[in-house]
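Here is a sequence together with a model predicted from it:
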Amino acid sequence: MAESKAPDSTRRSEKSRRAIYAAALSLVGEVGYAKTTIEGIAARAGVGKQTIYRWWPSKAAVLLEAFLDLGEQAAEAAGGDSSYEIPDTGDLAADLKLVLRATVDELNDPTFEAPTRALAAEGIVDAAIGAQYAEKLLEPQAALYVRRLRAAQRAGAVRDDIDPRTAMELLTGPIVHRWLLRTLPLTHAYADSLVDYALNGLAPRPPGPAAGARH
């Protein structure tokens, strides 16, 4: 007789975990964060709610982990990995525009928009979730900009006295602000203008030499 094998609890747990991720993300997109419940997630995932409570303390914790996993899955599908860095082609403006355009696309994508808004809002009222959201998502993203700007400083493309973290906030802060308010469109052209403003400044430039002047 063929030897019977005991069920693989690890595989079963992983299947349930992924079903819970999918359920949390889909429900937030369909009914909103406020109407999403642990019971609803459990029913959609086909698991008992105690299974969820065994792994996570709240629906916010479920959503945060599901959202982080969503980002990892998207990176893998695009052929990327966790070691992603902002490209360094030698053209800082082009490199920053590339990554900011990708940010605009993600924020405008319904798959990412609903959970991002939910986590941003929940992080304001729940300090623990806010800290985890910053540690696991926001800070790693900020570090990408900081490393690219420091490389630009070494190359002489950015002044040595510039704080890369503050410079990063000049680029990304307005994107998040416009996205949160939803009063104006979030476009590639807007992202490009932020890079131009940040790198070139707002003060008037001195006039160049008159046309036709001899040197």
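That came through, no problem.

For the rest of this, base every contact and every neighbour count on C-alpha atoms.
Fine.

What sits closest to the residue nearest the centre of the chain if chain neighbours are left out?
Centroid-nearest residue in the chain: Leu137, 6.4 Å away (criterion: CA atoms, centre = their mean). Leaving aside its sequence neighbours, Leu137 sits nearest to Leu68 (CA to CA, 6 or more residues apart in numbering; 7.4 Å).

what about the one you found, how many neighbours?
15 (other CA atoms under 10 Å).

Look up how far Pro57 lies from it.
17 Å (CA to CA, to the nearest Å).

quick revisit: how much space separates the residue nearest to the centre of the chain from Asp126?
From Leu137 over to Asp126 (counting by CA to CA), the distance is 16 Å.

quick revisit: can you give the contact residues for the helix or strand that contains the residue nearest to Leu137?
Using DSSP states H and E, Leu68 sits within helix 59-77. For helix 59-77, contacts defined as CA atoms under 8 Å, 6 or more residues apart in numbering pick out 20-22, 24-25, 36-38, 56, 81-82, 112, 115-116, 119, 122, 129, 133, 136-137.

Now, these that are in helices?
Judged by DSSP state H, the contacts of helix 59-77 include 20-22, 24-25, 38, 112, 115-116, 119, 122, 129, 133 as members of helices.

Would you map the helices across this structure?
So, for the chain - with DSSP H - the helices run 9-31, 38-45, 49-55, 59-77, 92-108, 110-125, 127-133, 139-154, 164-181, 188-200.

what packs against the third one?
It stands for helix 49-55. In terms of contacts (3 or more CA pairs under 8 Å, 6 or more residues apart in numbering; DSSP states H and E), helix 49-55 is packed against helix 38-45.

List the buried residues of the helix it packs on.
Buried residues in helix 38-45, counted by 16 or more other CA atoms under 10 Å: 38, 41-42, 44-45.

likewise stretch 71-91?
Buried-residue list, stretch 71-91, by 16+ other CA under 10 Å: Ile86.

Against that first model, consider the following:
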Amino acid sequence: MAESAESKAPDSSRRSERSRRAIYDAALALVGEVGYARTTVEGIAARAGVGKQTIYRWWPSKAAVLLEAFLDLGEQAAREAGGDGTEYEIPDTGDLETDLKLVLRATVDEMNNPVYDLPSRALAAEGIMDAELGAEFTRRLLEPQLELYVRRLAAAQDAGAVRRDLDPRIALELLVGPVAHRWLLRTLPLTHAYADAVVEYALHGLAPRT
């Protein structure tokens, strides 16, 4: 009898995971529907079907909830693309220009997708006001993405495709900086053609080709 009761005991870890997933979904949905400013912990809790105290037990603020939810969203997308949700590399076909255009086009697509765009803007804005959140946003989201460029550019150095004295950290800013700038301003469209032009300008410079 004891074994039967034990086998039917609720699995608290599975229940917690369901609640966590519901909270992630609720936070992302509310930011998309009403905006970050009008999203509240109370609203997330109600949407997720959990108590407000459950959220505060795991996160200190709605911004922290959104950051976790956004990171999880990226991991889900990576898994759906065939990865394990933790690793990704910029392709290395031997053609640096083609590889960079591919990844920058994918970045443009993501930035144009409201599912990613709205949470990104909310976290970027909140990170300016909240230094701790901003540092966490940079450490957990931005830096891993920038490191992908560092590794690809370092491989290009080893292959002789770019200058040996190139600083990959500066070089990657020539690629991601313009795209991020246009995304922030929202005055001009983000397109594949624009992404291709950024790569070409970064690799070949502005001087006339001879």
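Arrived safely. What you are looking at is a predicted structure, and each value in this text was computed from that prediction instead of being measured.

Now the TM-score, please.
Aligned and superposed, the two chains score 0.96 in TM-score terms (TM-score structural alignment, normalised by the length of structure 2); 206 aligned residues with a CA RMSD of 1.0 Å.

so what corresponds to the residue nearest to the centre of structure 1 in structure 2?
By TM-score structural alignment, Leu137 of structure 1 lines up with Leu141 in structure 2.

same check, this time on Val31 of structure 1
For Val31 of structure 1, the aligned position in structure 2 is Val34, judged by TM-score structural alignment.

What is the burial count for its match?
Using other CA under 10 Å, Val34 of structure 2 is surrounded by 10 other residues.

before we move on, the earlier item: so which of the buried residues of helix 38-45 of structure 1 would you say is closest to Lys15 of structure 1?
Ala45 (9.8 Å; CA to CA).

Distance check, that closest one against Leu27 of structure 1.
Distance, Ala45 of structure 1 to Leu27 of structure 1, by CA to CA: 11 Å.

Kindly report the same for Pro7 of structure 1.
For Pro7 of structure 1, the distance to Leu27 of structure 1 equals 30 Å [CA to CA].

which one of the two has more residues nearby?
Leu27 (19 against 8).

OK, contacts around that one?
Going by CA under 8 Å, 6+ apart, Leu27 of structure 1 touches 33, 36, 40-41.

Ile175 of structure 1 now?
104, 186, 191.

ok, now with 10 Å
100, 103-104, 107, 169, 186-187, 190-191, 194 (CA atoms under 10 Å, 6 or more residues apart in numbering).

how about Trp56 of structure 1, what's its partner in structure 2?
By TM-score structural alignment, Trp56 of structure 1 lines up with Trp59.

is it true that Glu97 of structure 2 touches Val199?
Yes: if you go by CA atoms under 10 Å, Glu97 of structure 2 and Val199 touch, sitting 6.8 Å apart.

which of the two has more neighbours?
Comparing Glu97 of structure 2 with Val199 by other CA under 10 Å, the one with more neighbours is Val199, at 22 against 16.

What distance do you get for that one to Gly94 of structure 2?
Val199 of structure 2 sits 16 Å away from Gly94 of structure 2, going by CA to CA.

so what's the equivalent of Pro91 of structure 2 over in structure 1 closest to, chain neighbours aside?
Matched by TM-score structural alignment, Pro91 of structure 2 corresponds to Pro87 in structure 1. Nearest non-adjacent residue to Pro87 of structure 1, counting by CA to CA, 6+ apart: Asp95, 5.9 Å away.

From what I see, that neighbour and Ala102 are in contact.
No: Asp95 of structure 1 is beyond contact range of Ala102, at 11.0 Å (criterion: CA under 10 Å).

For Ile41 of structure 1, see how far away the residue nearest to the centre of structure 1 is.
Per CA to CA, Leu137 of structure 1 is found 23 Å from Ile41 of structure 1.

Kindly report the same for Thr172 of structure 1.
From Thr172 of structure 1 to Ile41 of structure 1 the distance is 32 Å (CA to CA).

Mind checking which of the contacts of Ile175 of structure 1 are buried?
Neighbour counting by 16+ other CA under 10 Å classes 100, 103-104, 107, 186, 190-191, 194 among the contacts of Ile175 of structure 1 as buried.

hang on, the earlier thing: would you mind giving the helices of structure 1 as JSON lines with distance to Met1 of structure 1 added?
Supplementary listing: these in JSON lines, determined by distance: least, CA to CA, whole Å:
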{"stretch": "helix 9-31", "distance to Met1 of structure 1": "24"}
{"stretch": "helix 38-45", "distance to Met1 of structure 1": "36"}
{"stretch": "helix 49-55", "distance to Met1 of structure 1": "35"}
{"stretch": "helix 59-77", "distance to Met1 of structure 1": "41"}
{"stretch": "helix 92-108", "distance to Met1 of structure 1": "54"}
{"stretch": "helix 110-125", "distance to Met1 of structure 1": "49"}
{"stretch": "helix 127-133", "distance to Met1 of structure 1": "52"}
{"stretch": "helix 139-154", "distance to Met1 of structure 1": "54"}
{"stretch": "helix 164-181", "distance to Met1 of structure 1": "63"}
{"stretch": "helix 188-200", "distance to Met1 of structure 1": "65"}
